[in-house]
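[1] only geometry, no sequence info:
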């Protein structure tokens, strides 16, 4: 999977690129990593999205400094809803939207921390569709509330019912989107916990972080992960692909 360099106001931003087989044009998807960064699991997510027919770009949101400093900055930006991370997400979106082999349509998908940022960029009209997977609910105003989500693009969301860190998040998100009339598919998997779509390689996860993640509930749940991926692909097919051509 090749790495490219994106140009931003703050300098060069490395990003992984995955593309479907065959000829384009393809819709684009910005893939936002979790707090573990550019892991093997992130590459797996890029691969199944590319196999579904999307050009996938995954920016490294922690490339500019060490892990601790970057995470401190990222979660601060999540609370304030401003900062370099939003500039980097926009740089990735703009690159995909302007690619000569693209359709101009771009979605966003994120997991855990990345899911939180995917949720925060749902309003505003920049993206055509969003997939929020156990997206952390940090920010003011409440990112699950109707005030914040006004003007949101269509959203497909997946949460774990056994996720101790996000109790009730799926219901609040679905309720707000429904009240606003935003197309959505939000599902809670009763026996799944946090990060149930992520089968991380243990050596890529710091020990203390791994313990904290386990405290949030059960880890990877294959059946729930398969169902969530199928729902995402189906939802993206409806909202990210134009009717003028057929797709697999």
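    That came in fine, so what should we check first? Here the structure is a predicted model, which means the values were calculated and not measured.

[2] Please count neighbours and contacts with C-alpha atoms only from this point.
    Noted.

[3] Nearest the geometric middle of this protein, what residue?
    Per C-alpha atoms, centre = their mean, the C-alpha nearest to the average position across the chain is that of residue 110, at 1.3 Å.

[4] dropping in the other structure now:
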């Protein structure tokens, strides 16, 4: 993980990949709930990701957004691309595994009655790609996975270990992860894991959920539809 710099959003540390990771943790007013790992876009641990984490906490989840860039953030697409390129996929997945274990051991995280404790994972763009990698890597520890327009800088590793139900949100006008690529990804996931993803394609572009609108593609109507589906899905499988 990159060296930590000042980021006011960092409010928690946890063991990860042989070191110490930082992140942003939000706990519901009730004091407990199912755990969710929230995985950043290529911009870093930004106010938008913190807001998503807070929104999940407001809906009753204990949400943790790991800081994969060690405190660095940007609003420049070129710099964001460089930060993403500097982040090895397998290293990031191991760092995220520390977040999973942190939530599983956290006193505020609950589980469904009579079941082993599991957490969910929600991620956006680069983070959406990492949701799929994490779910495959962590197997039964992940009880629900939700990638928003998930992409990686390289081909996805094997999905053979994936067991979690999958809900995905993608844009019809997304030049990064277009409908044909999404359908091919869904077919590959099912072939390798036996899990049939529920992938939705919206009349929108890439990053349509990000209300900071760095790419000019934010779509509040489609974002609300995707958010409602996400909450229903997480509640069905985790709460």
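    Everything's here; your move. No experiment lies behind these values; they were computed from the predicted model shown.

[5] After superposing, what score do the chains get?
    Superposed pair, TM-score by TM-score structural alignment, normalised by the length of structure 2: 0.80. Supporting alignment: 214 aligned residues with a C-alpha RMSD of 2.4 Å.

[6] What does the residue nearest to the centre of structure 1 correspond to in structure 2?
    Residue correspondence, TM-score structural alignment: residue 110 of structure 1 in this structure matches residue 123 in structure 2.

[7] Secondary structure element holding its match?
    In this structure, residue 123 of structure 2 sits in strand 119-124 according to DSSP states H and E.

[8] and residue 70 of structure 2, that one's in a strand?
    No - going by DSSP: H, G, I helix; E, B strand; the rest coil, the assignment for residue 70 of structure 2 is coil, not a strand.

[9] Report the separation between it and residue 80 of structure 2.
    14 Å (C-alpha to C-alpha, to the nearest Å).

[10] Next: residue 120 of structure 2.
    Using C-alpha to C-alpha, residue 120 of structure 2 is found at 26 Å from residue 80 of structure 2.

[11] cool, and residue 43 of structure 2?
    As judged by C-alpha to C-alpha, residue 43 of structure 2 and residue 80 of structure 2 stand 5 Å apart.

[12] in terms of contact, does residue 218 of structure 1 touch residue 197 like I think?
    No - counting by C-alpha atoms under 8 Å, residue 197 is not a contact partner of residue 218 of structure 1; they are 10.9 Å apart.

[13] Settle it for me: which of those two has more neighbours?
    Using other C-alpha atoms under 10 Å as the criterion, residue 218 of structure 1 and residue 197 rank with residue 197 on top: 27 against 18.

[14] So what does the more buried one match up with in structure 2?
    That one, residue 197 of structure 1, aligns with residue 209 by TM-score structural alignment.

[15] In terms of helix, strand or coil, where does that match fall?
    Applying three-state DSSP: residue 209 of structure 2 is coil.

[16] What sits closest to the match of residue 110 of structure 1 if chain neighbours are left out?
    Nearest non-adjacent residue to residue 123 of structure 2, counting by C-alpha to C-alpha, 6 or more residues apart in numbering: residue 39, 4.3 Å away.

[17] In structure 1, mark out all the strands, start to finish.
    3-8, 11-18, 26-32, 55-59, 102-111, 129-133, 155-160, 184-189 (DSSP state E).

[18] With distance to residue 78 of structure 1 as added columns, please give those in a markdown table.
    A markdown table is the format used below for these (distance: least, C-alpha to C-alpha, whole Å):
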| stretch | distance to residue 78 of structure 1 |
| --- | --- |
| strand 3-8 | 20 |
| strand 11-18 | 19 |
| strand 26-32 | 13 |
| strand 55-59 | 17 |
| strand 102-111 | 14 |
| strand 129-133 | 15 |
| strand 155-160 | 18 |
| strand 184-189 | 22 |
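
[19] give the contact list for residue 55 of structure 1.
    17, 18, 19, 20, 26, 27, 28, 29, 49, 96, 102 (C-alpha atoms under 8 Å, 6 or more residues apart in numbering).

[20] Give me the neighbour count for residue 81 of structure 2.
    14.

[21] Name the nearest residue to it, ignoring sequence neighbours.
    Using C-alpha to C-alpha, 6+ apart, the nearest residue to residue 81 of structure 2 is residue 42, at 6.9 Å.
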